[in-house]
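S.K.: Sharing a model prediction with you, sequence too.
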Amino acid sequence: MVFSNSFFNEESLLASLLRQVQINTEIRKLDFLLFHRLIIFSSLFCFLFFVFTFTRFLFFYSVLPKQVSFEFFFRLPGYSFLLFFLLVFVFFFSLFLSFPVPPFSLSFLPTTTTTMSAIFAETTFQVLKYGGAISLSITVIALAFLYRYQKTLIYPSSFPEGSRTAVATPKEFGIDYEQISLKTRDKVTLDSYLMLQSKAPESCPTLLYFHANAGNMGHRLPIARVFYSALGMNVFIISYRGYGRSTGSSNELGMNIDAQTALDFLQQHPICSSTNIVVYGQSVGGAVALSLASKNESLISALVLENTFTSIKDMIPTVFPYIGSLLSHFCTEKWESVRAIRKLHNLPVLFLSGAEDEIVPPPQMQLLYGLCPSKQKRLCIFPKSKHNDTCLGEGYFHSIAEFLRSNNVRTSAD
């Protein structure tokens, strides 16, 4: 049998086309594999980043116990945190590479006109489409969660466990006291302790104490005892609404009402009304104290702030690196201390800052000090102190006593 040259040419062309189809099919299979892996990659990235940053937020605000495993991770600064996250992520992603790929569909078979650029463009579009949708969904869920539960995160009144029911009393520390239930104008009941000096309390300054965001007033009695016993001050301390045995739920507006109610009580008290009132606040308690002082400067003799932030909005990037600017727009709690500090023109203000504060960046305290217009101000930095142990720093209470003395507020430490 004799075959024409055209037959061989057609046979060669057909074989070439079949080989091209086979090659393109293999390319498409690899492309499908890449697409599958990238979808897993983007989904896992978003999920892990949300879980890690959210857990880090809980740890920073003392919702998680300090003995939690991998504590070192949650204490990492921003860049180190991201690097650690990426390393962990790469490890998990390498495990995902061994996962089976869904069956390859015949719909992925290309035509003879399929090109590498078309395949790449289509894959890129699919990855952006589905990966973007997954990322957006996770982001929306995270933002909705933070918006709904931000007050619980900012005001962890149930931590440590039992803080809403078990409240220590001054009697346990050898101090006589009066337990007082204050009624606010919005009908919330505040639990409080008034500790008056046994001798001539009317000649002693009175400390109005606003505690930090976790626990209750009972947890601060060891510090209150130093003010009472060593400095000879009357001490009045409250549990904010939603804390300890106080009713209601915590929020910025309500806590401002609580602070004003406490000051009004002292102003009407038969003994405390004639004394010098010193307002003292730690962490978020400093924001409460600062807000109160900005509205009642003439009624207060001195203000003492420890590790206080400039605003909640400024704190978010510290806890959520790289996405903090986005999250800050969804925060309803403000505590704009920068605005309040500008109103203190004549009030003596003492700033106490832990140089190794891992929660409130020390520069925020320095900024508040710089913005304070009062000429009677002082900044004390404790080199080895962190956020929760600044009061243990060397010379802490001496610094307070000396500052008060220099501003005509006499204590027994003089």
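M.R.: Sure thing, it's come through. Numbering: from 1, shown residues only.

S.K.: okay, CA-based contacts and neighbour counts for the rest of this
M.R.: Noted.

S.K.: Quick check: which element contains A214?
M.R.: Using DSSP states H and E, A214 falls within no helix or strand.

S.K.: Y280: which element?
M.R.: Element membership of Y280, judged by DSSP H and E, is strand 277-282.

S.K.: distance between that strand and the chain's centre?
M.R.: In terms of C-alpha atoms, centre = their mean, to the nearest Å, the centre of strand 277-282 is found 23 Å from the chain centre.

S.K.: Can you mark which positions in whichever helix or strand comes after it are buried?
M.R.: Once the chain leaves strand 277-282, the next helix or strand it forms, by DSSP H and E, is helix 284-295. Residues of helix 284-295 classed as buried by neighbour count (16 or more other C-alpha atoms under 10 Å): 284-294.

S.K.: residues near I180, how many?
M.R.: By other C-alpha atoms under 10 Å, 14 other residues sit near I180.

S.K.: need the contact list for it.
M.R.: Applying C-alpha atoms under 8 Å, 6 or more residues apart in numbering, we find I180 in contact with 191-194.

S.K.: now those residues in CSV, with distance to Y280 and secondary structure?
M.R.: Output for those, formatted as CSV (distance: C-alpha to C-alpha, whole Å; DSSP: H, G, I helix; E, B strand; the rest coil):
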residue, distance to Y280, secondary structure
D191, 18, strand
S192, 15, strand
Y193, 15, strand
L194, 15, strand
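
S.K.: this is the other structure I want to compare:
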Amino acid sequence: MLCPSMSWPVKYRVTFMPPLLKYIFWPFCIYIAYCGLLFLLQRQIMFPRGMIPQPTPSGQKFPALEKIWLETKSGKVESWLLPPASGSAAGPSPAIIFGHGNGELIDFWPDDLKGFCRLGFAVLLVEYPGYGRSAGSPSQESITEAFAAAYDVLIARKDIDSSRIVLFGRSLGGGAVCALSVKRPSAALILMSTFTSARSFAKRYLAPSFLVRDPLDNRSAVETYKGPILILHGRHDTVIPFAHGKALHKAAGRGKLIAYEAGHNDCPPDWNVFWKDIEGFLGENKIITP
């Protein structure tokens, strides 16, 4: 007599990950998640506009200051024009286009830049999109667009000598003016406490450099720049180490490096020395008459 067939439950064998692979797999997953989060948050890190303290009402101390609103794709961006000091040479004046650091606003700088006005320069301080009262969001593309718009407005003025436009950037502002130097001609470039490239900081966050969305490749801009370049950097800078200043100087065809005994936020340590250095550089390159 045949026994009826019986259905036995199938037992599945659970295959466990080898211990060595487990120790590799989970850290790898955590690292990928970390890189993904860093990619999403990098602009908040690079452009910490929400952490900047609100300044006093703009223009209070500078009645001669002229506000110029720049039209960009992302909306209106604010800029301030400081006129040259009274008694400056007659005729169109040379001009500085200035870019500030990532934790600053144009409101913070007029006092410190008045030395350029005493040398006969007009000074145009350009805000970053999304900073202060300006519309938009900061990125390499939007900042370059705003600075190009500022340049175009400036050289269209009859009181400005378009052949004597000097680009000056501090820290992140060095990236802004280097990007502008690729798009528009200028008489000279001044970089203070500036980096070689934003991608060079990826290793600080243990991330691959290709994840950086706004590379701001200053070294490449400096390599192709035909005019004179003044590089000012603190030897004790821990935010953007002095090695960046030396690398930019090495890349520059017509570069001059001045090292200060300073860090990042206290550079220059002596403004009187700074203005002598600036005047000497501008005089040597016949942008002003010493």
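M.R.: Sure thing, it's come through. Everything numeric in this text was worked out from a predicted model, so none of it was measured.

S.K.: what's the average distance of the strand holding Y280 of the first structure to the second structure?
M.R.: Once fitted to the second structure, strand 277-282 of the first structure is off its aligned match by 0.9 Å on average (mean C-alpha distance after the TM-score superposition for the first structure).

S.K.: In the second structure, point out the residues matching that strand.
M.R.: Structural correspondence for strand 277-282 of the first structure: residues 165-170 of the second structure, per TM-score structural alignment.

S.K.: just stretch 59-71 of the first structure next, same as before
M.R.: Aligned using TM-score structural alignment, stretch 59-71 of the first structure spans no residues in the second structure.

S.K.: next one: stretch 348-365 of the first structure
M.R.: Here stretch 348-365 of the first structure aligns to the second structure at residues 228-245, judged by TM-score structural alignment.

S.K.: and that stretch, how far from the chain's centre?
M.R.: Chain-centre distance of stretch 228-245 of the second structure: 14 Å, with C-alpha atoms, centre = their mean.

S.K.: just to revisit the earlier point, ok, of the contacts of I180 of the first structure, which one's closest to S250 of the first structure?
M.R.: Closest approach to S250 of the first structure among the contacts of I180 of the first structure (C-alpha to C-alpha): D191, at 13.8 Å.

S.K.: What residue in the second structure is paired with that closest one?
M.R.: By TM-score structural alignment, D191 of the first structure lines up with E78 in the second structure.

S.K.: From I68 of the second structure, how far out is its match?
M.R.: Distance of E78 of the second structure to I68 of the second structure, computed by C-alpha to C-alpha, to the nearest Å: 6 Å.

S.K.: Now do the shared contacts for those two.
M.R.: Common contacts of E78 of the second structure and I68 (C-alpha under 8 Å, 6+ apart): none found.

S.K.: which helix is the longest one in the first structure?
M.R.: What stands out as the longest helix in the first structure, according to DSSP state H, is helix 5-60.

S.K.: could you point out which element follows that helix?
M.R.: Using DSSP H and E, the helix or strand that follows helix 5-60 of the first structure towards the C-terminus is helix 71-74.

S.K.: Can you list the buried residues in the longest helix belonging to the second structure?
M.R.: Longest helix in the second structure, counting residues (DSSP H): helix 19-46. Going by neighbour count (16+ other C-alpha under 10 Å), the buried part of helix 19-46 of the second structure is 35, 38, 42-43.

S.K.: ok, which pair from those is furthest apart?
M.R.: By the measure C-alpha to C-alpha, C35 and R43 form the most distant pair in the buried residues of helix 19-46 of the second structure, at 13.6 Å.

S.K.: ok, the counterpart of D217 of the second structure in the first structure to K313 of the first structure distance?
M.R.: Superposed on the first structure with TM-score structural alignment, D217 of the second structure falls opposite E336. According to C-alpha to C-alpha, E336 of the first structure stands 8 Å off from K313 of the first structure.
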